[in-house]
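Engineer: Provide a 3D model corresponding to the input given below.
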Amino acid sequence: MNLLPDITFDYDRYWQSVHTYNQWFIKLRNFAVIMLVLFLISISFLFQIKLNTLQIFGITGTTVFIFFYNQYFNFYISKNDGESLKTYALQYSLLQIIFDLISLSFIVYLTGGIEAPLFLFFIFHMIIGSIILPDKIIYAIAFILVSIFSTLSLLEYNYVIPHQSLKGFYRNSFFQDPNFLFGFLFTFSVMLFVSIYLTKKIVGDLYNREKELKDALEELNQAEASKQKYIIAVVHELKSPIAAATSYLELVTGGFVGKISNDVDDKVNKAKIRLNEAIENINNILHVSKFKLLNRIEKEQIDLNLLISEIVEKSASLIQKKNLNLQLNDKLKNRYKIQADRLLMHLAFSNLISNAIKYSSKNGTVVIDLTELKEDIKIIIADDGIGIPPNELSKIFEDYYRASNAKKNKIEGTGTGLSVVRQIISAHSGTLTVNSPSYLSKPNKPGTSFTVILKNG
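Structural biologist: You can find the predicted model right below:
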């Protein structure tokens, strides 16, 4: 018999949910055993309610029964995992519900039947069962439960079986009142079936909504994958002619096409440098696209101080042009190396440092601090530039988002950099946070600071 609900679509999550509910059942049952023991101990002494022999032995026996079958389920549920979890989790849930309903029915009978408030606990099992069991099974369980409860009540009403009451707890007896009896049974039945229906409806709507969101996410991921594949294909096409042009320039500078003047040689070498930079940028784009497409990281030992020093050195001309005071403060006690993808990490810090330089005014200050935490390395890149409006800080890592003041100052950018930087840092189990104003802030220059925390070693 198929025990899977029709609305199930993510089976791995479903099995995990069922396993979680099974553990809930066990914990709640442990609590129930404790409460039953306290009930037996306290009812005579605190409430002056006397139980007859059948009630004492019946409730005691049921408590012992609950304790032992709970230990059985706890042992087997904790023992089974993986594929066995998928095979037996739902069966264990169904068996637990059946055993609990049998035990609860007996306790309800011993504590007054329709006069006992414990009948409300039946609804808990119906709600949980509605979440994990198919419609036919949970409705069948509810029908059987109502039938058994009604039969017991009618047998008590006709004195076929003795009515068990908590003497001293009730002032009046209702089990022989036909109006109360049929009104109670009708209300109880409606409560059970309406609880099941509402739970099924709510859970079904939530499952359908989750499925829609999951399908939409898959479509977005597929679209992103297609985009990255397209970028890789286009960039590869761009790389070939640039590489060919570089080769031709090397023929010129190598003297293979005849002697050229020093002035021409200087211009050709500069062009060759720019083309090599273009090839490097293309390789970076390819690497990032493959990272986004495959989520692949090629880790190696990286000297973080050396990596950042190289980035700063490459930015020397722009730093000099803006007359910036750039400070690299290495506060690490040792030459720490981190396990990371060199190219991705270079892209991340190059983006953060170039942003600090780009958004700083002339004669501004940029400070890069490397400090050692207990098990991590903290890198702070701060500037006294235009900063980020406080109400936009939460959006700054979104794709294609650019701060309003950056647009106002007509500073070039696409808004994709910080989003990629955060993805790279997260892929290395690190964190990236932003603050504005920074600790370098000045009047009309709030500045920005980015803090990166990476695992040491």
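
Engineer: all contacts plus neighbour counts: C-alpha atoms, from now on.
Structural biologist: Will do.

Engineer: show me where this structure has helices.
Structural biologist: Listed in chain order, the helices of the chain (DSSP state H) span residues 11-45, 53-79, 83-110, 121-132, 135-157, 178-253, 262-294, 304-314, 316-321, 342-358, 404-408, 417-427.

Engineer: Using a markdown table, lay out these together with distance to Lys378 and mean neighbour count.
Structural biologist: Listed next are the helices of the chain as a markdown table, based on distance: least, C-alpha to C-alpha, whole Å; neighbours: other C-alpha atoms under 10 Å:
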| stretch | distance to Lys378 | mean neighbour count |
| --- | --- | --- |
| helix 11-45 | 36 | 15 |
| helix 53-79 | 41 | 15 |
| helix 83-110 | 42 | 18 |
| helix 121-132 | 46 | 20 |
| helix 135-157 | 55 | 17 |
| helix 178-253 | 31 | 15 |
| helix 262-294 | 24 | 16 |
| helix 304-314 | 11 | 16 |
| helix 316-321 | 24 | 14 |
| helix 342-358 | 13 | 20 |
| helix 404-408 | 27 | 12 |
| helix 417-427 | 12 | 19 |
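
Engineer: looking at those helices, which is closest to Tyr336?
Structural biologist: helix 304-314 (7.3 Å; C-alpha to C-alpha).

Engineer: and the angle from the closest one to helix 342-358?
Structural biologist: 50 degrees (axes from the mean of the first three to the mean of the last three C-alpha atoms, to 10 degrees).

Engineer: can you list contacts of helix 304-314?
Structural biologist: For helix 304-314, the surrounding residues in contact (C-alpha atoms under 8 Å, 6 or more residues apart in numbering) are Asp330, Arg335, Tyr336, Lys337, Ile338, His346, Phe349, Ser350, Ile353, Leu370.

Engineer: cutoff 10 Å now
Structural biologist: Helix 304-314 has contacts (C-alpha atoms under 10 Å, 6 or more residues apart in numbering) with 315-316, 318-319, 326-330, 332, 335-340, 342-343, 345-347, 349-351, 353-354, 357, 368, 370, 377, 379.

Engineer: repeat for stretch 440-449
Structural biologist: So stretch 440-449 is in contact with 352, 355-356, 359-361, 364-368, 380-389, 433-439, going by C-alpha under 10 Å, 6+ apart.

Engineer: Any chance of a markdown table for the helices of the chain, columns distance to Gly447?
Structural biologist: Formatted as a markdown table, the helices of the chain follow (distance: least, C-alpha to C-alpha, whole Å):
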| stretch | distance to Gly447 |
| --- | --- |
| helix 11-45 | 45 |
| helix 53-79 | 54 |
| helix 83-110 | 54 |
| helix 121-132 | 52 |
| helix 135-157 | 60 |
| helix 178-253 | 33 |
| helix 262-294 | 28 |
| helix 304-314 | 19 |
| helix 316-321 | 17 |
| helix 342-358 | 9 |
| helix 404-408 | 12 |
| helix 417-427 | 16 |
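
Engineer: Also this sequence, please, to line up against the first:
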Amino acid sequence: MIKLIPDWAVHDEEFWQSIRRRNLWFIKLRYATVIILAIFLITYRTILSIELSSTQVNVLIFITSFILLYNVSLHYFRRFLKHDSNDFNPLHLSIIQMILDLSVLLILIYYSGGVESPLIFFLIFHMIVGSLILPGIIIYSFALAVLISFWGIAVGEYFGILEHHHIEGFIPFPLHQDFNYVLSVNIVFTMVIIITVVLANNIARQLYQKEQQLYSYIEKLNQAEKEKTKYILGMVHEIKSPITALHSYLDLVLQKFLGPLDETVEDKLRRAKRRSDEALELINIVLKVSQMKLMDKISEEEFDLLELLKSVIRKYDQFVNSKFIQINLIDERKVNCRLKGDQFLMLIAFSNLLGNAIKYNYENGKVEIKLYSKEKSCLVEFCDNGPGIPKDEQEKIFEDFFRASNIRKMVTDGAGLGLSFVKEIVEKHNGTITIQSPSRLQEIGKPGACFIVSLPCV
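Structural biologist: Model (predicted):
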């Protein structure tokens, strides 16, 4: 059995989508052809001043109807085709379309003058398209069949075996029995078909090979990324062990199991414990993120969104007080719908959004977190009255390592990875995140920004 699909494309969704788009494009083009043929049948005498025999008119009517019939059928059945290399798929539909189109086109060429017909150029067009999407042996078979058919029509008409259907008014006199004309047209047509198929198919094969190499390189990079993630997981886990032990010792000392403590020493130890708490939280975040990227999945648990946001706000109490920023949490939901997903990852995402709203804001600024429902989704808005995001940079704000130009001047630290990671977490939960700047909290000289997260309710 002939292998139609290269190995690299078997699981490549973009490959299948491109084939589907190409099939649909030809179906639409075929509808246009039906309209053109119908207009031609109505106006060929008045506009083109040509005459057709009753046989030619009947054949044109039949061909037009037949094209419309099989095109509607193809248009209907294409929706049910699966992207399965072992079953009937869109590429098989492409072959069927080409067989039908070439057959109809050869009939039209025969009844429009044979070697005199201008429609022979459409055969070249079909050979180019077929060379780009079909394996070499199949397109060469199509090319051979077309050449044999065309030569058969030309030779049959020349020797009177086939009836010649001349179009009166298009060419002054028949040329189907002019030896020099028939031979020249057939030789040139054969050379053009062969050169076209060989060149187009070779170019397509080289592109497929390059794409296959690129696909293998991507696979290697993904594998290397997984190995790196595994290494990070191992290293971070090793780092976590001594910090956890240190944390336990500090608890033991602070609980005064080893005796009373001086106030100054106790204060220092409590600060050390807070730092160890922060270190453990960061390590847990790295472990969770690495696990998500490595396993490409998240845990599934129901959680209350309002309680999660309250815990995020409590986390930034000290930071908020130091900048005198006012935070308002507004719940406008009519139904307290619950969410399902990885609560810890959503905590990281919301912490990042709130942290940005505080960090990239002015002193005495405002931050508003609003919850509301829309259809079967729960939306969370993080709005501020800070410097906002320039209009021409808003499309790039979720890209890796991108930082808005006005933010870079305001705060020098930051890698530009936070929002891209937030977007990744939200999309893992089948949600979306968008930005609006200026925000609804804008003031003069303080446009602000709103990040809107939409998550499906359980």
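
Engineer: of the contacts of stretch 440-449 of the first structure, buried ones?
Structural biologist: The neighbour-count criterion (16 or more other C-alpha atoms under 10 Å) marks 352, 355-356, 359-361, 364-368, 380-388, 434-438 among those as buried.

Engineer: Could you tell me which of the contacts of stretch 440-449 of the first structure belong to strands?
Structural biologist: Among the contacts of stretch 440-449 of the first structure, the ones falling in strands (DSSP state E) are Thr365, Val366, Val367, Ile368, Ile380, Ile381, Ala382, Asp383, Thr433, Val434, Asn435.

Engineer: And Glu237 of the first structure, how far from Ser289 of the first structure?
Structural biologist: 15 Å (C-alpha to C-alpha, to the nearest Å).

Engineer: can you check Thr365 of the first structure too?
Structural biologist: For Thr365 of the first structure, the distance to Ser289 of the first structure equals 33 Å [C-alpha to C-alpha].

Engineer: do you know how far the residue nearest to Leu258 of the second structure when sequence neighbours are not counted is from Ser49 of the second structure?
Structural biologist: Leaving aside its chain neighbours, Leu258 of the second structure sits nearest to Leu252 (7.4 Å; criterion: C-alpha to C-alpha, 6 or more residues apart in numbering). Look at Leu252 of the second structure and Ser49 of the second structure: by C-alpha to C-alpha, they are 104 Å apart.

Engineer: again, but for Glu427 of the second structure
Structural biologist: From Glu427 of the second structure to Ser49 of the second structure the distance is 63 Å (C-alpha to C-alpha).

Engineer: do Val367 of the second structure as well
Structural biologist: 76 Å.

Engineer: And Gly156 of the second structure, by the same measure?
Structural biologist: Relative to Ser49 of the second structure, Gly156 of the second structure is positioned 28 Å away (C-alpha to C-alpha).

Engineer: try Met292 of the second structure
Structural biologist: Met292 of the second structure is 72 Å from Ser49 of the second structure, by C-alpha to C-alpha.

Engineer: before we move on, what about Gln212 of the second structure?
Structural biologist: According to C-alpha to C-alpha, Gln212 of the second structure stands 54 Å off from Ser49 of the second structure.

Engineer: swap in Val57 of the second structure?
Structural biologist: The value you get for Val57 of the second structure to Ser49 of the second structure, if C-alpha to C-alpha is used, is 15 Å.

Engineer: returning to what we had before: what residue in the first structure is paired with the residue nearest to Leu258 of the second structure?
Structural biologist: Under the alignment by TM-score structural alignment, Leu252 of the second structure pairs with Leu251 in the first structure.

Engineer: contacting residues for its match?
Structural biologist: Ala245, Val257, Gly258.

Engineer: Could you pull up the residues touching Leu41 of the second structure?
Structural biologist: Contacts of Leu41 of the second structure (C-alpha under 10 Å, 6+ apart): Ile35, Leu52, Val57, Leu60, Ile61, Thr64.

Engineer: so the fifth one sits right up against Ile39, yeah?
Structural biologist: No: distance between Ile61 of the second structure and Ile39: 11.3 Å, which falls outside the contact criterion (C-alpha atoms under 10 Å).

Engineer: Can you give me every residue that contacts Met126 of the first structure?
Structural biologist: By C-alpha under 10 Å, 6+ apart, the residues touching Met126 of the first structure are 97, 101, 133, 138-139, 141-142, 192-193, 195-197, 199.

Engineer: try Asn456 of the first structure
Structural biologist: Here Asn456 of the first structure is in contact with Tyr336, Lys337, Ile338, Gln339, Glu372, Leu373, Lys374, Glu375, Asp376, Ile377, Lys378 (C-alpha under 10 Å, 6+ apart).

Engineer: What subset of those is buried?
Structural biologist: Buried members of these, scored by 16+ other C-alpha under 10 Å, are Lys337, Ile338, Gln339, Glu372, Asp376, Ile377, Lys378.

Engineer: so who does the aligned partner of Phe382 of the second structure in the first structure touch?
Structural biologist: With TM-score structural alignment as the criterion, Phe382 of the second structure lines up with Ile381 in the first structure. Contacts for Ile381 of the first structure (C-alpha under 10 Å, 6+ apart) come out as 327-328, 349, 352-353, 355-356, 366-370, 434, 438, 448-452.

Engineer: quick one on the thing from earlier: return the subset of the contacts of Asn456 of the first structure lying in strands.
Structural biologist: Members of the contacts of Asn456 of the first structure lying in strands (criterion: DSSP E): Lys337, Ile338, Gln339, Glu372, Asp376, Ile377, Lys378.

Engineer: Just list the residues touching the fifth one, thanks.
Structural biologist: What it means is Asp376 of the first structure. Per C-alpha under 10 Å, 6+ apart, neighbours of Asp376 of the first structure: Ile338, Gly430, Val452, Ile453, Leu454, Lys455, Asn456, Gly457.
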